[in-house]
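Visitor: Here is the input, now give the coordinates:
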Amino acid sequence: MRFAGKVAIVTGSGKGIGKTIAQKLVLEGALLTVTDVNKQTCEETALQINQAGGRAIAVEADVSKAEDTRRIVDKTIEAYGRIDILVNNAGFVKDARINDMEENEWDSVIDVCLKGAFLCSKYVSSHMIEQNYGKIVNISSRAHLGNPGQANYSSAKAGIVGLTRALAKELGKNNITVNAIAPGLIETDALLHHPKYEKIKELQKKDTPIQRIGLPEDVANAVLFFASDESSYISGDLLHVSGGRFG
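Guide: You can find the predicted model right below:
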């Protein structure tokens, strides 16, 4: 198994893409810290992993708060003694046109999506430096190219790309790789329950060379590549998982 004995933190892993990433890492032998702002989904995901024969701890946390990110790291070290993989997945959208966007709508998205990745990388990387080994995978988005009505989210996800490349240059000498993934439209529960799901699905098929909506597994497979030693000479890169759609 690719990740036997490796310790991974996946933020925002109570549900959706993050949960799928966590489950796939465990299937490949990783020891997991499941962390989410929602205590119930966080604990449920960890319980499901443990009941299936894996090993996971649950840490309820808001990654936009330094004290919470330190607690994620402390609990992981306490449970496993090291951290090998960090997946900065936590994020959410709060869409509005720029003239209608409130300051708190800007701040909240930037804080979770971008500041959260900064804080987690800051506190996790100190342990990775000591180990002279680490894999950081940041979840950006195709929105980093700019989406109308998503100035906050697009800015945060573009910032993730810049953060990724800065950290890759900074941490490379410590045998730490830092890469990012930019998913396109992914079929999460939220999308499946969207009132305009069928229309969205048809538009996606029309506008995407690979004519389907992406699956959480598509993103997770890319994450596992960057988290593995198969990508040991790749750092600072951005991989689009968008079915060939870039605009």
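Visitor: From now on I want contacts and neighbour counts done on CA atoms only, so please keep to that.
Guide: Noted.
Visitor: what sits against the residue positioned nearest the centre of the chain?
Guide: By C-alpha atoms, centre = their mean, the mean C-alpha position of the chain lies nearest to residue 89, the distance being 1.8 Å. Neighbour list for residue 89: 10-13, 18, 113, 138-139 [criterion: C-alpha atoms under 8 Å, 6 or more residues apart in numbering].
Visitor: Could you also give me the structure for this next sequence, so I can compare it with the first?
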Amino acid sequence: MSATVTSRVSSVLRKGLFVDKVAIVTGGGTGIGKAITQELLYLGCKVVIASRKIDRLSKSGEEMKQNPYRHSKSDLSYMQCNIRKEEEVKSLMDYTIEKYGRIDYLVNNGGGQFPAHIEDITLKGWNAVIETNLTGTYLCSREAYRTWMEKNRGAIVNIIADNFRGMPIMGHSGAARAGVENITKTMALEWAQYGIRVNAVAPGTVYSETAAANYGDLDVFGQAVEQIPAKRLGETQEISGPVCFLLSPAASFISGITLRIDAASSLYMHPNFYISDHKNLPPYKWSDDPVEDDTSSAPKSKL
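Guide: Here you go, the predicted model:
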């Protein structure tokens, strides 16, 4: 039997900075969410992580509880919650208040998508992705506001994606994340009077075992490196640090922004997407003659 490898956890922020603070992290048991949770624990925070898949969540939660790098005053709890379900989200907030007495921070990291061209996405698949990423973020934010933050202040960080040039092969997710970015701005304005800051973080191509498993045989990460100016993939800890910064007092005058964490990828080529040569966009013609339709042989864009 191989020994369990303990992740080295640290932070550029002062250890213990979040002692006596309480955070909820949706999707906090895997990938970027797990990195955020571990850094919060290092900083002394009490954290409730939530996910729809309780088996994976409990396994990850117990592992993080045993991590020797977390602060002695931190604590971790986990709860099954489908963020698409209003009553389950309300239960998550009630549980956190009952357990820890407050909700200082909310990180809306829970989400999901699958690779597919727009024309191949079924309505069921479309609704599932929109409801998980957009509706789930809305419900968690609304209930955190109603349950605690309206009267006690707080900070929210929404995790979106690099969708600023469209999101080929994941148009459902791109649409949902664009909605989250917009509602981030609206919440930042509407809730400013209650002392609530709301920001978004847009990771570029960040490797995690969970994300790699979701893509199956598609070599998303291998193809992306060439199109990242840094010529390497991001790491989950490179997302968790900025998230904790946005929650911290150092960001007390920052609200309504989207922080791109992508090594300038959004200014460069489009990762994982290539359009084959074609002649299917006819030139402009001032003529009454019908334009020849040659779209039947159009090659499909590929990863």
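Visitor: that older thread, return those of the contacts of residue 89 of the first structure that are likewise in contact in the second structure.
Guide: Among these, the contacts conserved in the second structure (both residues aligned by TM-score structural alignment, their matches' C-alpha atoms under 8 Å) are 10-13, 18, 138-139.
Visitor: Scan these and report the most crowded one.
Guide: residue 11 (32 neighbours; other C-alpha atoms under 10 Å).
Visitor: The second structure: which residue goes with that one?
Guide: Using TM-score structural alignment as the criterion, the counterpart of residue 11 of the first structure in the second structure is residue 26.
Visitor: I'd guessed that match sits against residue 105; true?
Guide: No: contact status for residue 26 of the second structure versus residue 105: not in contact, 11.4 Å apart, counting by C-alpha atoms under 8 Å.
Visitor: would you list every one of the strands in the stretch 1-150 of the second structure?
Guide: Secondary structure of the stretch 1-150 of the second structure (DSSP state E, counting those that start in this stretch): strands at 22-26, 46-51, 75-80, 105-108.
Visitor: Pipe those into a markdown table and attach distance to residue 138 of the second structure per row.
Guide: Below are the strands of the stretch 1-150 of the second structure laid out as a markdown table (distance: least, C-alpha to C-alpha, whole Å):
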| stretch | distance to residue 138 of the second structure |
| --- | --- |
| strand 22-26 | 12 |
| strand 46-51 | 15 |
| strand 75-80 | 18 |
| strand 105-108 | 9 |
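Visitor: Can you tell me the closest non-neighbouring residue to the aligned partner of residue 22 of the first structure in the second structure?
Guide: Here residue 22 of the first structure is matched to residue 37 in the second structure, going by TM-score structural alignment. Counting by C-alpha to C-alpha, 6 or more residues apart in numbering, residue 28 is the residue found nearest to residue 37 of the second structure once chain neighbours are left out, at 6.0 Å.
Visitor: how close does the one you found sit to residue 164 of the second structure?
Guide: Computed as C-alpha to C-alpha, to the nearest Å, the residue 28 of the second structure to residue 164 of the second structure distance reads 25 Å.
Visitor: Over to residue 77 of the second structure?
Guide: Residue 77 of the second structure is 35 Å from residue 164 of the second structure, by C-alpha to C-alpha.
Visitor: One more: residue 235 of the second structure?
Guide: Applying C-alpha to C-alpha to residue 235 of the second structure and residue 164 of the second structure gives a distance of 21 Å.
Visitor: which other helices and strands contact the longest helix along the first structure?
Guide: Longest helix of the first structure, by residue count under DSSP state H: helix 151-171. Packed against helix 151-171 of the first structure by the contact rule (3 or more C-alpha pairs under 8 Å, 6 or more residues apart in numbering; DSSP states H and E) you find helix 103-110, helix 116-131, strand 134-139, strand 176-183.
Visitor: Sort out which residues of that helix are buried, please.
Guide: 151-161, 163-165, 167-168, 171 (16 or more other C-alpha atoms under 10 Å).
Visitor: Of residue 77 and residue 164 of the second structure, give the one with the bigger neighbour count.
Guide: residue 77 (18 against 14).
Visitor: which one in the first structure is aligned with that one?
Guide: So residue 77 of the second structure corresponds to residue 57, using TM-score structural alignment.
Visitor: tally of neighbours for residue 207 of the first structure?
Guide: Other residues near residue 207 of the first structure number 14, with proximity taken as other C-alpha under 10 Å.
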